[in-house]
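Trainee: Sequence and predicted structure, then a few things I'm wondering about:
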Amino acid sequence: MLGKTAGGLYWMFRYLERAENIARLVEAGFRIALTRSNDAEAEWKSVIVTSASQDTYEAHHEGYDSSQVINFLLREAHNPSSVLSIIKAARDNARLTRTALTTEVWYAVNDTWMMFSELLKNPVPETEVPRVLSVIRQQAALVRGALHGTMLRNDIYDFCSLGIAIERMDSTARIIDVKYYSLLPSPSFVGSRLDNVQWETVLRSVSAHRSFRWAVEDDFTAPAIANFLILDSRMPRSLNFCASQIAANLGLLAEEYQMRKPSNDLAEELLARLKGRDIGSIFDEGLHEFVETVIDDTARLAWQIEQDYRFNG
């Protein structure tokens, strides 16, 4: 496969995953700002920080008013990470790689772009935020369903799946890091009711609140939730699950092309940091330090994948 085609597939599904993750972040911020936070601006600022768009936001806005943040993240053109900008980029990549996609996947991506262009044409009033976020999540699931239901399990599918897993791993790690360490006002709150509320918010940010209740007997405590989001192999947005998926897809590509790449080694090193660990050892190491290392290693791995498969040439 041409590197440009592989890169287009990979980035198309990275962008689609990113759009859904932004919608989840906005939903979590909207929920806690309305119901639990005494300082709604701090919650909205944490959403901007987690989305890695603080500099762009502050270049165009003052303060962290809810309507400003919501519209910045969902529809503003000068934000390259807004949902509307990201979906346009995903559709552009789908056009570039159209001959590698089934009709169902192409129509799902194109329909999503047209729907979002209309849905986000005007600023989103707060009364409409839940409905708009629901549509974004549903459309992301529709495209992913078309991928899983109609595409051959070959190198095309592996590059698409890699994009999803890399983006999801980065997003989960950033949510854990920013939510826990940026929102707690003081180390003295660790273990308090406020601490547990922040961890519950982390679960909602990755739509894992109900899954946690099904899978884990413990209450909303830092060790139980951190273990679920970092190490639980059943949870499709956990770091362990994503690292396993990345290593598996790269392994299949190595078999397909009969050539092992440096990215295979990096993926296995990243997975080894998570396999067989217990959450106590991660807390002893320092959760912030551990998660920062995962974020850096994921970025390094993503860069190596682009080099190995020549996405830019």
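Mentor: Everything's here; your move.

Trainee: C-alpha from now on. contacts and neighbour counts both.
Mentor: Fine.

Trainee: Show me the longest helix that occurs in this protein.
Mentor: Identified as the longest helix of the chain according to DSSP state H is helix 3-35.

Trainee: Who are the packing partners of that one?
Mentor: Counting by 3 or more C-alpha pairs under 8 Å, 6 or more residues apart in numbering; DSSP states H and E, the packing neighbours recorded for helix 3-35 are helix 40-50, helix 66-74, helix 83-96, helix 129-150, helix 155-183, helix 193-205.

Trainee: got another, please set it beside the one above:
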Amino acid sequence: MSGLNLKLSLFFFLSCVLGIVSAQLSSDFYATSCPLALTTIKAAVASAVLQEARMGASLLRLHFHDCFVQGCDASILLDDTSTFTGEKTAFQNVNSVRGYDVIDNIKYQLEVSCPGVVSCADIVAVAARDSVVALGGPSWTVQLGRRDSTTASLSSANSDLPAPSLDLSALITVFANKGFTAKEMVALSGAHTIGKSQCANFRTRIYNETNIDSSYAKTLEGICPSVGGDSNLTNFDPTTPDSFDNAYFKNLLGNKGLLHSDQQLFNGGSTDSQVTAYSDNLASFRDDFAYAMIKMGNLNPLVGSNGQIRTNCRKVN
């Protein structure tokens, strides 16, 4: 290769690299434009979780349900209008996903101190991390600089979010479609060590499945009758429901997974060994969960001039 061609190749290579780098997120994105952004979010989340521990799980789930549809772009926060259909009425979101008011409160505070600077998508991502920390879980560095979408997809929300009825092979596929390995899928499922689920999501399991501890099933029958009570709630983890630990995996070993999809992770399949490993090693689960959350936060973010910074998270500017 001639010297000129080599220089041209190097130029184009560096241009591509710099272009990629400029489009990436960074941990100090708001360091000068809104230096109190992270402390504002942390304080609001800590207050919300202190009032109701379940809110920690809800804010974590809100981030997950946002990122799995169109990427981490706050599309899930958009309200329906007469001319716009959002994602809030998707099968896995309607009457289930919550925490919108907490995000609204944080956004209001940031609009007062730093108007038009901090995206709703970044607020959701940071709130998820701070919620886990508030309940005793691991921390991780949240990369920032996402922008908010002006669109949403009800159809993608209905097709891309995992349902509680999925078998292991389907779960692996759903997560693989987003770039996650089976190991990462198991780690992310460990989020069910906190939070609650509605009777409608686990009724079929407790009345029709055999791979469930009999005494556990009997207890759940008292919460979830065979008919009615669809919205009755119970903890995913019956032992330490408000602590982000590895009890979820220990429960699976005893056939005490609440959802069908939970117990599928330990049911004679390819992920049994990973569940066992996490049940034995809390540190390993914490590390892998944090890594997987960083990866999830990088799912197709809008950056640069794409999208917008919504002044109201519920509607486009």
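Mentor: Received, thanks. What you see is a predicted model, and the numbers here were worked out from it, not measured in a lab.

Trainee: now what about the TM-score between them?
Mentor: TM-score for the superposed chains, counting by TM-score structural alignment, normalised by the length of the first structure: 0.30, backed by 156 aligned residues with a C-alpha RMSD of 6.3 Å.

Trainee: can you put the helices and strands packed on helix 3-35 of the first structure in CSV and add mean neighbour count and distance to V26 of the first structure?
Mentor: Converted to CSV, those look like this (neighbours: other C-alpha atoms under 10 Å; distance: least, C-alpha to C-alpha, whole Å):
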stretch, mean neighbour count, distance to V26 of the first structure
helix 40-50, 22, 7
helix 66-74, 22, 7
helix 83-96, 23, 11
helix 129-150, 17, 8
helix 155-183, 22, 12
helix 193-205, 20, 8
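
Trainee: Reformat those as CSV; add distance to R31 of the first structure.
Mentor: Below are these laid out as CSV (distance: least, C-alpha to C-alpha, whole Å):
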stretch, distance to R31 of the first structure
helix 40-50, 10
helix 66-74, 11
helix 83-96, 19
helix 129-150, 10
helix 155-183, 14
helix 193-205, 9
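
Trainee: out of the ones you listed, nearest to N21 of the first structure?
Mentor: The closest of those to N21 of the first structure is helix 155-183. By C-alpha to C-alpha, the value is 7.1 Å.

Trainee: distance between the closest one and the chain's centre?
Mentor: 4 Å (C-alpha atoms, centre = their mean, to the nearest Å).

Trainee: Quick one: work out the angle between it and helix 40-50.
Mentor: Counting by axes from the mean of the first three to the mean of the last three C-alpha atoms, to 10 degrees, helix 155-183 of the first structure lies at 140 degrees to helix 40-50.

Trainee: just checking, what packs against helix 155-183 of the first structure?
Mentor: Helix 155-183 of the first structure packs on helix 3-35, helix 40-50, helix 193-205, helix 239-257, helix 287-308, going by 3+ C-alpha pairs under 8 Å, 6+ apart.

Trainee: how much space between E43 of the first structure and R144 of the first structure?
Mentor: From E43 of the first structure over to R144 of the first structure the distance is 30 Å, taken as C-alpha to C-alpha, to the nearest Å.

Trainee: sorry, that was for L25 of the first structure
Mentor: From L25 of the first structure to R144 of the first structure the distance is 19 Å (C-alpha to C-alpha).

Trainee: about what we covered before: need the helices and strands packed on helix 155-183 of the first structure in CSV (columns: distance to M114 of the first structure).
Mentor: Below are those laid out as CSV (distance: least, C-alpha to C-alpha, whole Å):
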stretch, distance to M114 of the first structure
helix 3-35, 14
helix 40-50, 26
helix 193-205, 26
helix 239-257, 30
helix 287-308, 29
